[in-house]
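Enquirer: okay, sequence plus prediction incoming.
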Amino acid sequence: MDLEARVADLERRLAALERSGDRPAAGGAGATAPVTAGDDTYWALNTWRERLADLEAEAGGVLYTGAVRTPAGKRYEWQYGRLTDDVLAGDWSDAAESFAALGQPVRLRLMREILAGRCTAAELTELDGVGTSGQIYHHLRQLTGTGWLRSSARGRYEVPAERVVPLLVMVTAAEG
């Protein structure tokens, strides 16, 4: 490959990287935005800022949203936003039980497997490294009791639709 063709190839690849968001994000320490829409890296944030301005929310707010298709083929679209003042004024101790239910590696694995389509205790028991059927039922009770799972009459478990995106947001936030 001659020099001119190599430079053209490098320019094409650099442009593709810039479009995909695989570059450091502007906006301050720790700011990241791995998904972009055209040239507007912060398209969701900018729309949220406009909404907050309309609400005259000087302290700002938090928004999380997602459009998800799970390995089991289910689709979820969901968003949730709260004003900063409301979040800071709330009783955070109420969240402790919910965090505790997810704060165990086997439970997180069970959640991932259920999203992937393994929906019965029998299917989950077949997995390596998740424990006995009694231990699995204990974990499922904890997750069901805190609303992370729902059980149907046929012994099938599912992540409620309103919990899919929050779960993925929490896992993503923990990675960062």
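Expert: Nice, thanks for sending it over. A quick note: this is a predicted structure, and the numbers were derived from the prediction, not measured.

Enquirer: please make it C-alpha for all contacts and neighbour counts, starting now.
Expert: Noted.

Enquirer: so for the strand or helix carrying Thr172, what gets flagged as buried?
Expert: Counting by DSSP states H and E, the element that carries Thr172 is helix 161-175. Applying a neighbour-count criterion of 16 or more other Cα atoms under 10 Å, one finds 161, 164-167 buried in helix 161-175.

Enquirer: swap in stretch 126-137?
Expert: 130, 136.

Enquirer: and for stretch 49-64?
Expert: Of the residues in stretch 49-64, those scored as buried under the neighbour-count criterion (16+ other Cα under 10 Å) are 49, 52, 60-61.

Enquirer: picking that back up, closest to Ala8 among the buried residues of helix 161-175?
Expert: Ranked by distance to Ala8 (Cα to Cα), those are led by Val165 at 40.3 Å.

Enquirer: okay, one more to line up with it:
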Amino acid sequence: MSTSSHELRALRQEITQQLSQLDARLRDVEEQLSGGGNDARENSHDAGVTQLKLPADSNAQDLWALNELGKRYDQPAVMFAGTAETEGGPVMWQYGRFSEHLKNTDAFAVSPALEAIAHPIRLTLLLAIINGTTTSAKLAELEQVGTSGQVYHHLSQLNAAGWIRSVKRGQWEVPASKIIPLLTIILAAQE
């Protein structure tokens, strides 16, 4: 029995997602074991202030994600989750960390990944790849991305930061584990 490349890609994405989810769960368990539990209300900033950004057709009782987050953890936490359809198939992702860990992030460690997508041409290339334009030649044909040399430079920057990877010579993909984080950053930037 032969397995198609589409089936292999889907299987690879599923395995990658499962490994990433297990990794995130392991980090959370390690943080719980080493950090102890703090009361979220005692350590929160402006604990009585809540800012809601809900769709127009929502009501205040639609805070199911926050309600579940509060039930699951005994200390402040940040998480994101989402689904997306891509050329390679559906992507589902969730990730979370304790707020205290995030507040103590080494800015120099995360800056390269953020810098890579802060450039409008690189962000344009990332979105084009997610939407199915995956070859260097087709990406170079996009409006406002510059010369093919400039496109290769931007692709190299995205690749070095881990936002894309080479599938084969001249063809790129955004790893499944990066799609929802990228869309989350875009969502946060729109607020």
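Expert: Structure received. The structure displayed is predicted, hence computed values, not measured ones.

Enquirer: about what we covered before: how about the buried residues of helix 161-175 of the first structure in JSON lines, adding distance to Leu110 of the first structure?
Expert: Conversion of those to JSON lines gives the following (distance: Cα to Cα, whole Å):
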{"residue": "Ala161", "distance to Leu110 of the first structure": "16"}
{"residue": "Val164", "distance to Leu110 of the first structure": "13"}
{"residue": "Val165", "distance to Leu110 of the first structure": "16"}
{"residue": "Pro166", "distance to Leu110 of the first structure": "16"}
{"residue": "Leu167", "distance to Leu110 of the first structure": "12"}
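
Enquirer: where is the longest helix in the second structure?
Expert: In the second structure, with assignment by DSSP state H, the single longest helix is helix 5-35.

Enquirer: repeat that for the first structure.
Expert: Secondary structure assigned by DSSP H gives helix 3-20 as the longest helix of the first structure.

Enquirer: need the contact partners of the very next helix or strand once past it.
Expert: Proceeding N to C from helix 3-20 of the first structure, the next assigned helix or strand is helix 43-54, under DSSP H and E. For helix 43-54 of the first structure, contacts defined as Cα atoms under 8 Å, 6 or more residues apart in numbering pick out 36-37, 58, 60-61, 63.

Enquirer: in the second structure, what stretch matches stretch 133-150 of the first structure?
Expert: Residues 148-165 of the second structure are where stretch 133-150 of the first structure lands when matched by TM-score structural alignment.

Enquirer: what comes up buried for the matching stretch?
Expert: By neighbour count on 16+ other Cα under 10 Å, the buried set for stretch 148-165 of the second structure is 151-152, 154-159, 161, 163-165.

Enquirer: can you redo those residues as CSV with distance to Trp64 of the second structure and secondary structure?
Expert: Putting those into CSV (distance: Cα to Cα, whole Å; DSSP: H, G, I helix; E, B strand; the rest coil) gives the following:
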residue, distance to Trp64 of the second structure, secondary structure
Val151, 42, helix
Tyr152, 43, helix
His154, 39, helix
Leu155, 38, helix
Ser156, 40, helix
Gln157, 38, helix
Leu158, 35, helix
Asn159, 36, helix
Ala161, 34, coil
Trp163, 30, coil
Ile164, 32, coil
Arg165, 35, strand
